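In: can't give you the sequence, but here's the structure:
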């Protein structure tokens, strides 16, 4: 299962339609995970025209995103992999241990909020932040993520540079 991972799109301020590099990266994906701060439900509609979407609420998301079906935390199983998703995982220091305590059964935790790409494994649990495809803040590049899940394992995880 090939999954595109997005977070912190912040539309319409930064996302004024699906950027071409994002659209190319979404070609052929089985699912889009969005880790919050979508900011407009129309962005989710745009993504859903390309692939199924699962999303969580970010601190800048309003009732329209909640009405689209975004909970604060999402736990699901994809290709046999236990996945948890939330927007804000807290500070980088102690993140792995904190996520392991909060989601003891998750193999993979997807998060956003910081706009900083992150891909680390702590005690067998992968924590993955795709960064932002639109608002790089102090990062050198705009980014998103790609995961391949298969037979109960994260086969690959990578941060894609979009600019």
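Out: Yep, that arrived. The model shown is predicted, which means the values in this text are computed figures rather than measured ones.
In: okay, CA-based contacts and neighbour counts for the rest of this
Out: Fine.
In: just the strands in this structure please.
Out: When assigned using DSSP state E, the strands of the chain occupy the ranges 2-6, 31-34, 53-55, 73-78, 81-86, 108-110, 118-122, 125-129, 143-150, 153-161.
In: mind putting those in JSON lines, distance to residue 135 and mean neighbour count included?
Out: Formatted as JSON lines, the strands of the chain follow (distance: least, C-alpha to C-alpha, whole Å; neighbours: other C-alpha atoms under 10 Å):
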{"stretch": "strand 2-6", "distance to residue 135": "12", "mean neighbour count": "25"}
{"stretch": "strand 31-34", "distance to residue 135": "15", "mean neighbour count": "24"}
{"stretch": "strand 53-55", "distance to residue 135": "18", "mean neighbour count": "22"}
{"stretch": "strand 73-78", "distance to residue 135": "23", "mean neighbour count": "15"}
{"stretch": "strand 81-86", "distance to residue 135": "19", "mean neighbour count": "21"}
{"stretch": "strand 108-110", "distance to residue 135": "18", "mean neighbour count": "24"}
{"stretch": "strand 118-122", "distance to residue 135": "16", "mean neighbour count": "15"}
{"stretch": "strand 125-129", "distance to residue 135": "14", "mean neighbour count": "23"}
{"stretch": "strand 143-150", "distance to residue 135": "9", "mean neighbour count": "22"}
{"stretch": "strand 153-161", "distance to residue 135": "13", "mean neighbour count": "17"}
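In: want to compare, so here's the second one:
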């Protein structure tokens, strides 16, 4: 049974927070079947770099240039190896980022919700759904590490979800 390897990232804020993708991220991108960006790419160049590695899906965030609003949506539903996955950035007014992400898919049958915006890595279960924020590979803010996510999917098996943490965005 073929596995699907997905790299999940967001809040890259490039080129303001980094001039290039971190080497640790590039190492994982080389094995990806799909890349999902949860928004705040900032510039089109990020998308152009990512699509050199694998097909790219994603959503726009609150600081993205018009290209992303023209080519991506605020939410995205994916069916990967039989798993229903919802994607959103998570920005908005009121509530926490986590609650806003959950609310976007409250009336949809999703197994996993991917979101960003807070730059805070998160992986937990909430009312039968898994919610996952990859953090940021380039703008860790008050976090101890930079991070992104990796999903390994097989049909009829639970999704394997992990954070990849690293300390130097240049290496």
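Out: Everything's here; your move. What you are looking at is a predicted structure, and each value in this text was computed from that prediction instead of being measured.
In: if we can go back for a sec, export the strands of the first structure to JSON lines and tack on distance to residue 43 of the first structure?
Out: Formatted as JSON lines, the entries for the strands of the first structure read as follows, by distance: least, C-alpha to C-alpha, whole Å:
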{"stretch": "strand 2-6", "distance to residue 43 of the first structure": "12"}
{"stretch": "strand 31-34", "distance to residue 43 of the first structure": "11"}
{"stretch": "strand 53-55", "distance to residue 43 of the first structure": "11"}
{"stretch": "strand 73-78", "distance to residue 43 of the first structure": "19"}
{"stretch": "strand 81-86", "distance to residue 43 of the first structure": "18"}
{"stretch": "strand 108-110", "distance to residue 43 of the first structure": "19"}
{"stretch": "strand 118-122", "distance to residue 43 of the first structure": "24"}
{"stretch": "strand 125-129", "distance to residue 43 of the first structure": "19"}
{"stretch": "strand 143-150", "distance to residue 43 of the first structure": "15"}
{"stretch": "strand 153-161", "distance to residue 43 of the first structure": "20"}
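In: right, and these - which one's nearest residue 22 of the first structure?
Out: Set against residue 22 of the first structure and scored by C-alpha to C-alpha, the strands of the first structure come closest in strand 143-150, at 7.9 Å.
In: Was I right to think residue 78 of the second structure contacts residue 84?
Out: Yes. In this structure, residue 78 of the second structure is within contact of residue 84 by C-alpha atoms under 8 Å, at 5.8 Å.
In: quick one: the equivalent of residue 83 of the second structure over in the first structure and residue 134 of the first structure, what's the gap?
Out: By TM-score structural alignment, residue 83 of the second structure lines up with residue 81 in the first structure. Separation of residue 81 of the first structure from residue 134 of the first structure (C-alpha to C-alpha, to the nearest Å) stands at 28 Å.
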